[in-house]
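Engineer: Based on what follows, work out the 3D shape:
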Amino acid sequence: LATGRRCLIVRNGLFSYRWSQILDVGDIAQNTVVCTARAESEDPQSAWAPAPIDEVVAAIRAQRSEVVFAPHVETAAGILLPEEYVRALADAVHEVGGLLVLDSIASGAIWVDMDALGVDVLLSAPQKGWSGSPGAGYVMLSDAGREAVTSRTSSSFAIDLARWLWISEEYVAGRAPYHATMPTDTLARNAVAMTETRERGFEALRAAQWDLGTRVRALLAERGLPSVAADGFASPSVAVVHTTDPGLRTGALFREQGLQIAAGVPLHCGEPESFSTFRIGLFGLDKLADVDGTVDRLSVALDRIGL
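Structural biologist: Next up is the predicted model:
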């Protein structure tokens, strides 16, 4: 979709910086504009917010962007793009005839209504919110997204979306054509997990995700750990907080308490060299089915660490 196109990237951290890496290494885009998150103050532990939406919309219009890439939730910062922000991105890029690609891999149960928000291509994966195992990428297309895929020739053989779209449709029709060896067992297990998610109720899980994220963020704030994400942009699926303690940053102190968290990573948004964080992923049916227990276990671990 991006080959030879004018692309704009909303960069809120390392995992949206990946779009720049992908496009640059493959010499894919015609040119790229990047709109980066910024700190709210000079404080080394300042909160961060996405680029102001008016600024991004102006950049889309100036570049006449053909593809806009944005992270629904940025895993490196715990920043969530609110629905009105995503809708404004979609309106702006559609105004100039382009497409909106939304990375929702870290969205957890904060489901995205593609039609309501104007998303053309939505990316997800099995290993986080879907409680599955890695082994495939999930790509959802609007009518405009599908038209863009089928009307262009891909520069990739392995990741040719048009080919994989045809493969998926053939499987639905009861046939089994070949393009690459499929991770069949993994896909089958992931389908079971997705069915369980549907049976539990998408809206019930969305409510549980917000409840869990809100309570975990409040707990971390009470322990003196300031959020990287600014008010209004705090994701309930990933909480990222500042710390100056190497044992917290690497997760070593949590491992001693039997908890696995994720080490902090850079944002690539002009942060100071002293930038240091740790990340807590709040994904999966196990956590959403036991919000009280999840919060209690984290609270006990923080007590034992001395926070």
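
Engineer: C-alpha only now, for contacts and for neighbours.
Structural biologist: Fine.

Engineer: which residues are in contact with stretch 259-274?
Structural biologist: Counting by CA atoms under 8 Å, 6 or more residues apart in numbering, stretch 259-274 makes contact with 11-14, 17, 36-39, 44, 76-77, 240, 248-251, 254-255, 275-281, 301, all of which sit outside it.

Engineer: Provide a PyMOL selection command restricted to the buried entries of the residues you listed.
Structural biologist: PyMOL command restricting those to the buried ones, with burial defined by 16 or more other CA atoms under 10 Å:
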select buried, resi 11+12+13+14+17+36+37+38+39+76+77+240+248+249+250+251+254+275+276+277+278+279+280+281+301
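
Engineer: Does I9 fall in a helix, a strand, or a coil region?
Structural biologist: strand (DSSP: H, G, I helix; E, B strand; the rest coil).

Engineer: and it, what does it touch?
Structural biologist: By CA under 8 Å, 6+ apart, the contact set of I9 is 16, 19-20, 32-35, 68-70.

Engineer: As a check, name the ranges of all strands in the protein.
Structural biologist: Along the chain, counting by DSSP state E, strands occupy 6-11, 31-36, 38-39, 48-49, 67-71, 73-74, 79-80, 99-103, 121-124, 138-141, 238-242, 262-263, 277-281.

Engineer: angle of the last one against strand 238-242?
Structural biologist: In terms of direction (axes from the mean of the first three to the mean of the last three CA atoms, to 10 degrees), strand 277-281 departs from strand 238-242 by 160 degrees.

Engineer: What is strand 277-281 packed up against?
Structural biologist: Contacts defined by 3 or more CA pairs under 8 Å, 6 or more residues apart in numbering; DSSP states H and E place strand 277-281 against strand 238-242, helix 246-249, strand 262-263.

Engineer: Let's compare: structure for the following, please.
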Amino acid sequence: MEAVARTFATDEHVMVLRNGWFSYRWTEIFDMGGDSGKIPKSHTVLKAQPISDNTTDNKVQYQPYPIDQVVAKIQEERPAVFFCPHVETSVGMILPDDYLRKVAQAMHDVGGLLVLDCIASGTVWVDMKDIGVDVLISAPQKGWTGPPCAALVQLSERAAEQMQNKQETSFSMSLKRWGAIMDTYENGGFAYHTTMPTDALRDFHEISVETLQFGLPQLKQAQLEMGAQARAALNARGLTSVAAPGFDAPGVLVYYSPGESTENPVMFQKFKQEGLQIAMGVPWKIDEPEGLKTFRIGLFGLDKLGNINQTVSTLETAMDNVLTAVVGPSDASDVVA
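Structural biologist: All right, here's what the predicted structure looks like:
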């Protein structure tokens, strides 16, 4: 992320769509080093918003910044780069294709680039040419079921051309330098910039071949189907998704914890006792109320995608046991009913 930011955002005005904690990371990267060391000269943040303030249980659902207002902001400020997350892990929110197309068109109309973080997309693949994405960031883990060992950065022709004309500002995080290394390898040569994580890269290659053998369209459909079934199971148990309908990601499910006093570590431990690893809720940095209690479930991996019914059944059993442990048998049955 920092390599991309340094390459395309240095001394520019840029814009960030912040849907949660992991898109707040762009701001963290920009601001490292204080005023003298900031990467862009300025940046505007467009935060996800609650769909309604009217709630009695403080379990508000969120949606991305309205697309018409995003387009208007782009036309007004003419940013050089627009950074956004395809899937925001901290709230389980996905940006639909039509939303992204409108952002891409607006950015291209003002001569800018669209940078899309797809690390948490799972197997909901993004067609860069169809959508208009200029820089797509991914990684071997999550949707690729590989070891975390490297960054995957894909560039459109426009982005690749711009990269060649950019001044490098980092030795180790120079996207331009790493692009040259990759070009050398693709042309059958060898170049050294650092010691590569060779074993992990080999493992990633092997699992990527297995992924291709499964079929990319089939994996995308499986991710959508599994996510829909898993969300239906949680919704049926009276739980509330943080992401609003239409923006609820199929690979990352973030829900408010049951009960008023169920702290995040408690949910983590209860699922662990059921043999499942989840992630605790984190702050979102979108002006949400303090003290929200949430838990996160990741539906990544070929093992899950190849066994949807078993995966959802395992989740349902664990969820029922967790609800019983957290809110009690009678309250749990009331929730399920």
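
Engineer: related to what we said a few turns ago, any chance of the contacts of I9 of the first structure in TSV, with distance to S107 of the first structure too?
Structural biologist: Listed next are these as TSV, based on distance: CA to CA, whole Å:
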residue	distance to S107 of the first structure
S16	14
W19	17
S20	21
T32	25
V33	24
V34	22
C35	21
V68	18
F69	15
A70	12
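
Engineer: which one of the residues you listed sits closest to R152 of the first structure?
Structural biologist: Using CA to CA, V68 comes nearest to R152 of the first structure of the contacts of I9 of the first structure, at 17.3 Å.

Engineer: count of neighbours near the closest one?
Structural biologist: 25 (other CA atoms under 10 Å).

Engineer: which position in the second structure aligns with it?
Structural biologist: Correspondence of V68 of the first structure to the second structure, assessed by TM-score structural alignment: F82.

Engineer: M173 of the second structure versus that match, what's the distance?
Structural biologist: The gap separating F82 of the second structure from M173 of the second structure is 20 Å, by CA to CA, to the nearest Å.

Engineer: same check, this time on A104 of the second structure
Structural biologist: Distance of A104 of the second structure to M173 of the second structure, given as CA to CA: 26 Å.

Engineer: excluding its backbone neighbours, what's nearest A236 of the second structure?
Structural biologist: Spatially, and ignoring its direct neighbours in sequence, A236 of the second structure is nearest to V336 (6.3 Å; CA to CA, 6 or more residues apart in numbering).

Engineer: what's near enough to touch the one you found?
Structural biologist: Contacts of V336 of the second structure by CA under 8 Å, 6+ apart are 236-238.

Engineer: quick one: which of these is most hemmed in?
Structural biologist: Counting neighbours by other CA under 10 Å, R237 comes out on top of the contacts of V336 of the second structure with 20 neighbours.

Engineer: Now do the counterpart of G137 of the first structure in the second structure: how many residues are near it, please.
Structural biologist: Aligned by TM-score structural alignment, G137 of the first structure pairs with A151 of the second structure. For A151 of the second structure, the neighbour count with other CA under 10 Å is 14.

Engineer: who touches A151 of the second structure in this structure?
Structural biologist: Going by CA under 8 Å, 6+ apart, A151 of the second structure touches 137-140.

Engineer: try 7 Å this time
Structural biologist: Residues near A151 of the second structure by CA atoms under 7 Å, 6 or more residues apart in numbering: 138-139.

Engineer: could you list every residue that touches the residue opposite R202 of the second structure in the first structure once aligned?
Structural biologist: Matched by TM-score structural alignment, R202 of the second structure corresponds to A188 in the first structure. Applying CA under 7 Å, 6+ apart to A188 of the first structure gives no contacts.

Engineer: What of G118 of the first structure?
Structural biologist: Contacts for G118 of the first structure (CA under 7 Å, 6+ apart) come out as 87, 90.

Engineer: Adding distance to V295 of the first structure, write the strands of the first structure out as a markdown table.
Structural biologist: A markdown table is the format used below for the strands of the first structure (distance: least, CA to CA, whole Å):
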| stretch | distance to V295 of the first structure |
| --- | --- |
| strand 6-11 | 30 |
| strand 31-36 | 32 |
| strand 38-39 | 28 |
| strand 48-49 | 25 |
| strand 67-71 | 26 |
| strand 73-74 | 21 |
| strand 79-80 | 20 |
| strand 99-103 | 27 |
| strand 121-124 | 26 |
| strand 138-141 | 30 |
| strand 238-242 | 13 |
| strand 262-263 | 17 |
| strand 277-281 | 12 |
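
Engineer: Tell me which of those strands lies nearest to V192 of the first structure.
Structural biologist: strand 138-141 (15.3 Å).

Engineer: Could you pull out the buried residues of the closest one?
Structural biologist: Quick answer for strand 138-141 of the first structure (16+ other CA under 10 Å): 140-141.

Engineer: That one vs the second structure, average distance?
Structural biologist: When the second structure is superposed, strand 138-141 of the first structure averages 0.3 Å from its matched positions, counting by mean CA distance after the TM-score superposition for the first structure.

Engineer: What's the match for E169 of the first structure in the second structure?
Structural biologist: Under the alignment (TM-score structural alignment), E169 of the first structure pairs with D183 in the second structure.

Engineer: residues near its match, how many?
Structural biologist: Burial of D183 of the second structure is recorded as 14 neighbouring residues (other CA under 10 Å).

Engineer: The one 10 residues further on too?
Structural biologist: Neighbouring residues of H193 of the second structure were enumerated by other CA under 10 Å; the total is 10.

Engineer: got the contact list for the nearest residue to H13 of the second structure once chain neighbours are set aside?
Structural biologist: Closest residue to H13 of the second structure apart from its sequence neighbours, by CA to CA, 6+ apart: S42 at 4.8 Å. By CA under 7 Å, 6+ apart, the contact set of S42 of the second structure is 12-14.

Engineer: and if you look at I67 of the second structure?
Structural biologist: Counting by CA under 7 Å, 6+ apart, I67 of the second structure makes contact with Y99.

Engineer: residue in the first structure matching it?
Structural biologist: Correspondence of I67 of the second structure to the first structure, assessed by TM-score structural alignment: I53.

Engineer: With F22 of the second structure instead?
Structural biologist: Per TM-score structural alignment, F22 of the second structure is aligned with F15.

Engineer: ok, that match touching V73?
Structural biologist: No. If you go by CA atoms under 7 Å, F15 of the first structure and V73 don't touch, sitting 9.5 Å apart.
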